[in-house]
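S.K.: Got a sequence here, can you build the structure:
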Amino acid sequence: MKFAIALFAPPHAPSSRRALRFAEACLAGGHEIVRLFFYQDGVHSASVNVVAPQDEPNLSAEWSDFVHKHKLDGVVCIAAALRRGVLNQEEARRYERPAANLAEGWELSGLGQLHEAAQMADRLVSFGGN
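M.R.: Have a look, this model is predicted:
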């Protein structure tokens, strides 16, 4: 089965951990993840600047490791990311910001990528949000 996964919650939210464990279980079960799409506060999970308390897992780093390890299509909504200060090198230059903080392996793109993922997948599963 092909899954698209959308995450709307920040990395410290329980739904972020549930989404990651679901994604791991999908691959372990022989399924395919066609795209991970992070939207709203979920974009923070793609930032290299998230610092988790020492007694909590660093889900932002875990997400980045997961995307890198499995060579997944990790997409971050550009509008939500800009609003929350998550920038790649190009956007940091465009908006004259001193640094980029989008983790390696993630790409900024529009909501059309979520729509396309829903069309490519057998199931779109979303976590978090209001």
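
S.K.: When you work out contacts or count neighbours from here on, use the C-alpha atoms and nothing else.
M.R.: OK.

S.K.: Output the contacting helices and strands for the biggest helix by length in the chain.
M.R.: Using DSSP state H to define each element, the chain has its longest helix at helix 14-28. In terms of contacts (3 or more Cα pairs under 8 Å, 6 or more residues apart in numbering; DSSP states H and E), helix 14-28 is packed against strand 2-7, strand 32-38, helix 59-70, strand 123-127.

S.K.: Rebuild these as JSON lines, extending it with mean neighbour count and distance to residue 45.
M.R.: Formatted as JSON lines, the helices and strands packed on helix 14-28 follow (neighbours: other Cα atoms under 10 Å; distance: least, Cα to Cα, whole Å):
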{"stretch": "strand 2-7", "mean neighbour count": "24", "distance to residue 45": "9"}
{"stretch": "strand 32-38", "mean neighbour count": "24", "distance to residue 45": "8"}
{"stretch": "helix 59-70", "mean neighbour count": "18", "distance to residue 45": "4"}
{"stretch": "strand 123-127", "mean neighbour count": "18", "distance to residue 45": "13"}
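
S.K.: For the comparison step, fold the sequence that follows:
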Amino acid sequence: MKFAIALFSASHAPSSRRALRFAQAALAGGHEIVRLFFYQDGVHSASNNVIPPQDELDLSAEWRAFIQAHQLDGVVCIAAALRRGVLNEEEARRYGRSAANLEAPWELSGLGQLHEAAQTADRLLCFGGP
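M.R.: I've put the predicted structure just below:
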């Protein structure tokens, strides 16, 4: 089965961990993940500036390692990212900001990527959100 996964909550939220564990289990079960889409507060999972307390799991690092290890498509909604200060080098330059906090394997893109993933996948699973 082909899954598209959308994450709406920040990396410290329980739903972020559930999404990651589901994605890991899906691949271990022989399924495919066509895209991971990070939206709303989920864009914080892609930020290099998220520093969890020492006694908590670093889910941002876990997501990054998972995406890299499996060569997955990790897309961060550009509108949600800009609103929350999650910028790659190009957007930091464009908006005159002093630093970027988003880098590979993440890709900034629009909601069209979520729509395309939903059309390509057999199932769209959403985690978190209001």
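
S.K.: ok so, going back, compare the longest helix of the first structure with the second structure and give me the mean distance after superposition.
M.R.: Average distance, helix 14-28 of the first structure versus aligned residues of the second structure after superposition (mean Cα distance after the TM-score superposition for the first structure): 0.2 Å.

S.K.: distance between that helix and the chain's centre?
M.R.: 12 Å (Cα atoms, centre = their mean, to the nearest Å).

S.K.: Contacts for it next, please.
M.R.: 3, 5, 7, 9-11, 32-33, 42, 59, 63, 126-128 (Cα atoms under 8 Å, 6 or more residues apart in numbering).

S.K.: Max pairwise distance over those: which two?
M.R.: For the contacts of helix 14-28 of the first structure, the farthest-apart pair by Cα to Cα is 10 and 32; their separation is 23.8 Å.

S.K.: Can you tell me which of the helices and strands packed on helix 14-28 of the first structure is nearest to residue 46 of the first structure?
M.R.: Closest to residue 46 of the first structure of these, according to Cα to Cα: helix 59-70, at 6.2 Å.

S.K.: Direction-wise, compare that closest one with strand 32-38 and give the angle.
M.R.: Put simply, helix 59-70 of the first structure runs at 150 degrees to strand 32-38, going by axes from the mean of the first three to the mean of the last three Cα atoms, to 10 degrees.

S.K.: What's the local residue count around the residue lying closest to residue 49 of the first structure once chain neighbours are set aside?
M.R.: The shortest distance from residue 49 of the first structure to any non-neighbouring residue, by Cα to Cα, 6 or more residues apart in numbering, is to residue 101 (6.3 Å). The number of residues packed near residue 101 of the first structure is 17, by other Cα atoms under 10 Å.

S.K.: Could you pull up the contacting residues of residue 101 of the first structure?
M.R.: Contacts here follow Cα under 8 Å, 6+ apart; on that basis residue 101 of the first structure touches 47-49, 86-88.
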